[in-house]
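A.B. asks: predicted model follows, preceded by the sequence.
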Amino acid sequence: MGTLTKASKIQELENGSILSPKGFKAGGIHAGLRYSKKDVGMIVSEVPANSAAVYTLNHFQAAPILVTKESLSTTGQLRAVVVNSACANACTGERGLLDAYEMREIAARKIDVQPELVAVASTGVIGDFMKMDKIRQGITQLELGVLDEDAKDFQTAILTTDTCMKKCGFQARIDGEIVKMGGAAKGSGMIHPNMATMLGFITTDANIAPEFLQQALREVTNHTFNQITVDGDTSTNDMVLVMANGLAEHSSLTPDHPEWETFLQLLSHTCESLAKQIAKDGEGATKLVEVEVVGAVSEEDARGVAKQIVGSNLVKTAIYGADANWGRIISAIGKAEAKVDPAKVSISIGPIKMLENSNPSVFSEEEATAYLQQDFIKIHVDLHLGEGMGKAWGCDLSYDYVKINASYRT
């Protein structure tokens, strides 16, 4: 499926958030896990929401992921998700698993539902045990609401080294009914999905069964969240979770529904927006980089080449230094597990052609440097082999990335 087609059907919501769809509440609180910032948050649906999730492929999946998988395997429905920052609760053994279950239990009691209707997510330092006394107090005292400020409280509670909130909201018409979707995410470093130190939470009032929601999420994740990279490391805690409570009251969505493609585009807009915000806010980043590859033999090949380029440290450092070194780009293409004809590759950086059918183009170094000094950089590659297209997003690699990660625990 192409990225963001039929765009006219999707409308971006001004100040859109996880509270844009009907029937959701949220909140965040400073429980004391961090020095001063909010660090515990919840999203709650007023009715059971059909839900789906995708998770990190890291072998060391954190305790909250195991608990959330168990919750979703029961009925495919959730009423809430509880999240903490500062501590990943990863590689913490039996104690960590018990702590994650207790988080689920406390949150379930707060809203008077069965524990299996609550998901759990954590982010922060790996290997530390949870400060459960502060978690208990934080969840108990957490206030939930429907205002923009409540959404902001949740959005800030999930952040770690992020410099800003990641949020969005979109809407479309399905069966004549307005369907809204909102998202919140965190992610700044250890970003290289499938997936990354990245948590994404999506709410919608769409009416869709869990199995079809899971199908849609997997498809969309492949060309959005799984196409971003900051530093090539995959975290223990990554998760994207979607809750669909059905309050828009259109007919149930399936792949045979005439508006199935509209729903996919709604989800795709939401996921791509969050993914790009994460890539732009990479630790120490100064520029968002988008790589578009066309002319591949398949979409999978195109996505693979795009991600290979945007993930190359040599490409990333050249972009940071505003150096139009297209040799680093073609070297990255050569590493990709994709079909490439070395005699047919074309490369452009922004509007400036660097290579045409593998022959170097004459270009102005001054013009190229000026373009690379912008905060959004686009690299276009044509493999001239087929119809496959794909995109990937990342950022430059700066001195500050080393500074941030050299002192992450302090």
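C.D. replies: Noted; the coordinates are in hand. As the structure is a computational prediction, the values presented were derived from the model and not from experiment.

A.B. asks: use CA for all of it now, contacts and neighbours both
C.D. replies: Will do.

A.B. asks: now the helices for the stretch 51-200 of the chain?
C.D. replies: Ranges of helices within the stretch 51-200 of the chain are 63-75, 93-111, 132-141, 148-157, based on DSSP state H, counting those that start in this stretch.

A.B. asks: with respect to burial, which of those scores highest?
C.D. replies: Most buried of the helices of the stretch 51-200 of the chain, by mean neighbour count (mean count of other C-alpha atoms under 10 Å): helix 148-157, with a mean of 23.

A.B. asks: sorry, back to before: ok, which of the helices of the stretch 51-200 of the chain comes nearest Leu372?
C.D. replies: Closest to Leu372 of these is helix 148-157 (C-alpha to C-alpha; 31.2 Å).

A.B. asks: which residue lies farthest from the center of the chain?
C.D. replies: When distances are taken from the C-alpha mean of the chain, Val362 lies farthest, 38.2 Å away, according to C-alpha atoms, centre = their mean.

A.B. asks: not counting its neighbours along the chain, what's nearest it?
C.D. replies: Met354 (7.3 Å; C-alpha to C-alpha, 6 or more residues apart in numbering).

A.B. asks: tell me how many other residues surround that neighbour.
C.D. replies: 23 (other C-alpha atoms under 10 Å).

A.B. asks: who's in contact with it?
C.D. replies: The neighbourhood of Met354, defined by C-alpha atoms under 8 Å, 6 or more residues apart in numbering, consists of Trp326, Ser346, Ile347, Ser348, Pro360, Ser361, Val362, Phe363.

A.B. asks: so it, which state does it fall into?
C.D. replies: With DSSP: H, G, I helix; E, B strand; the rest coil as the basis, Met354 sits in strand.

A.B. asks: here comes the other one, which I'd like you to weigh against the first:
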Amino acid sequence: MPVNYTTPSPETLFPVAGIRLGLAEAGIRKLDRRDLTLVALDTGCTVAGVFTQNRFCAAPVLLCRSHLESGSEIRALVINTGIANAGTGESGLQAAQETCDSVGRLMGVDASQVLPFSTGVILEALPVDRLIAGLPRCFGDLKADNWHAAAHGIMTTDTVAKAASRQVEINGRTVTVTGISKGAGMIRPNMATMLGFVATDAGVAESLLQQLVREAADASFNCITVDGDTSTNDSFILMATGKSGAEFADDTAPGYAELREAVTGVALELAQAIIRDGEGATKFITIAVDGGKDREECKRVGYAIGHSPLVKTAFFASDPNLGRILAAIGYADIAGLDVDGVRVWLGSEDGEVLVAEKGARADSYREEDGARIMKAAEITVRVDLGRGEARGKVYSCDLSYEYVKINADYRS
């Protein structure tokens, strides 16, 4: 079960004017489940995205990058689950192109105006004939209030659908931001989430939207890890329809800070939901690193702790074997790190205890205090590197027997 997370109810997910979503059961990999989603965008929308840095990136990622770089006005997104269409070579590219061609014919737009996305098993061929056959049903299901259904339609090993929505007043206008994401395993994004789609009815210039999607990703999806694996299909897309009348040409425009905060807030909520639903997770762990020379070295330390199987299994067992945290800090490759200046705390809603300082266990630390905190469902590891003013956060989870079971049985 997810750690303190439930899917928002449909009525709390605000429609975004200019965006409609439709779903169908296409039988991509399994029968009797909605596994194909079509997102239709009105004319005048701007779209930006960031994608996986994995060199074995999936065919849809290659095509998405190409279509966005071409400058075409994006009018549709098509998302399938079950098969990732990754590690599929030239035939995979052809399948992704056929998908875009079919959506284009259905919607009366050019194939270059369609962005395809796939998620699921790697190294297996996408059954593009089934996908294409399901598209008319998606088209007939297009509705502005289908965000809740779409959040369910893009799931793979997720146990819950992930969605977030908020409305803010900006320059006298109500601006909506709504998004969905999927992911539970193969999570160590190096750009964004596994699949994430956020839309706003603000009007945002294309170059500014690209800046915003990168900033939002860096503050959210690029701060999470379940297992340290970067997927072949990671994609985070931000869409702006302009229907609210609030317009932003650059980051100095009045109200832009409020829009950035809203978009980043939705992205962070979605990213944290992925960790709360990490495969087999029983604990949500925030790793807050302060006192670094720059944010990147803070995140490097955070990821070293968050990736470590030894640290993660200790949290699962509620075993205060906290020397594992010091070991992870030590191999995080921080040049010139003075370990005598590092301090580490462990905290939960029941309080915080100093674990280590001056290169050793803190005199005040008692193992029973560490054990008590590690039994909590939400835990914070706080590290002060003692070498600067920078700070950064990484969000992770524990590693349980269930993680192995889920991934051992994934294709069965």
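C.D. replies: Everything's here; your move. What you see is a predicted model, and the numbers here were worked out from it, not measured in a lab.

A.B. asks: TM-score of the superposition?
C.D. replies: With the length set by TM-score structural alignment, normalised by the length of the first structure, the two chains reach a TM-score of 0.92; 396 aligned residues with a C-alpha RMSD of 1.9 Å.

A.B. asks: just the contacts of Met354 of the first structure now: which is nearest Arg409 of the first structure?
C.D. replies: Taking those together and measuring to Arg409 of the first structure by C-alpha to C-alpha, the closest member is Trp326, at 36.6 Å.

A.B. asks: Val297 of the first structure is nearest to which of the helices of the stretch 51-200 of the first structure?
C.D. replies: helix 63-75 (35.7 Å).

A.B. asks: His380 of the first structure is in what secondary structure piece?
C.D. replies: Per DSSP states H and E, His380 of the first structure falls inside strand 376-382.

A.B. asks: onto which residues of the second structure does that strand map?
C.D. replies: Using TM-score structural alignment, strand 376-382 of the first structure corresponds to residues 378-384 of the second structure.

A.B. asks: check the fit of the matching stretch onto the first structure and give the mean distance.
C.D. replies: On superposition with the first structure, the mean distance recorded for stretch 378-384 of the second structure (mean C-alpha distance after the TM-score superposition for the first structure) is 1.0 Å.

A.B. asks: what's the closest of the helices of the stretch 51-200 of the first structure to Arg303 of the first structure?
C.D. replies: helix 63-75 (26.9 Å).

A.B. asks: ok, back up a step: contact partners of the strand holding His380 of the first structure?
C.D. replies: So strand 376-382 of the first structure is contacted by 287-296, 345-350, 371 (C-alpha under 8 Å, 6+ apart).

A.B. asks: any idea how far the equivalent of Asn237 of the first structure over in the second structure is from Ile83 of the second structure?
C.D. replies: Residue correspondence to the second structure (TM-score structural alignment): Asn237 of the first structure is matched to Asn233. Here the criterion is C-alpha to C-alpha, to the nearest Å. By it, Asn233 of the second structure lies 11 Å from Ile83 of the second structure.

A.B. asks: mind checking which of these two has more residues around it?
C.D. replies: Asn233 (28 against 20).

A.B. asks: these two touch, right, the more buried one and Gln53?
C.D. replies: No - in this structure Asn233 of the second structure lies outside contact range of Gln53 using C-alpha atoms under 8 Å: 9.3 Å.

A.B. asks: tell me how far the residue nearest to Val362 of the first structure lies from Asp233 of the first structure.
C.D. replies: Distance of Met354 of the first structure to Asp233 of the first structure, given as C-alpha to C-alpha: 30 Å.

A.B. asks: which residue lines up with Ser112 of the second structure in the first structure?
C.D. replies: Per TM-score structural alignment, Ser112 of the second structure is aligned with Glu116.

A.B. asks: and that match, how many neighbours?
C.D. replies: Neighbours around Glu116 of the first structure, by other C-alpha under 10 Å: 24.

A.B. asks: pretty sure it contacts Arg79?
C.D. replies: No - using C-alpha under 8 Å, Glu116 of the first structure is not in contact with Arg79; the gap is 9.1 Å.

A.B. asks: neighbours of the nearest residue to Gly242 of the second structure once chain neighbours are set aside, just the number please.
C.D. replies: With sequence-adjacent residues excluded and distances taken as C-alpha to C-alpha, 6+ apart, Gly242 of the second structure is closest to Gly203, at 3.5 Å. Neighbour count for Gly203 of the second structure, taken as other C-alpha under 10 Å: 22.

A.B. asks: which ones are touching the match of Asn237 of the first structure?
C.D. replies: By C-alpha under 8 Å, 6+ apart, the contact set of Asn233 of the second structure is 51-52, 57-58, 60-61, 84, 86, 117-119, 194-195.

A.B. asks: that concludes my questions; thank you for your assistance.
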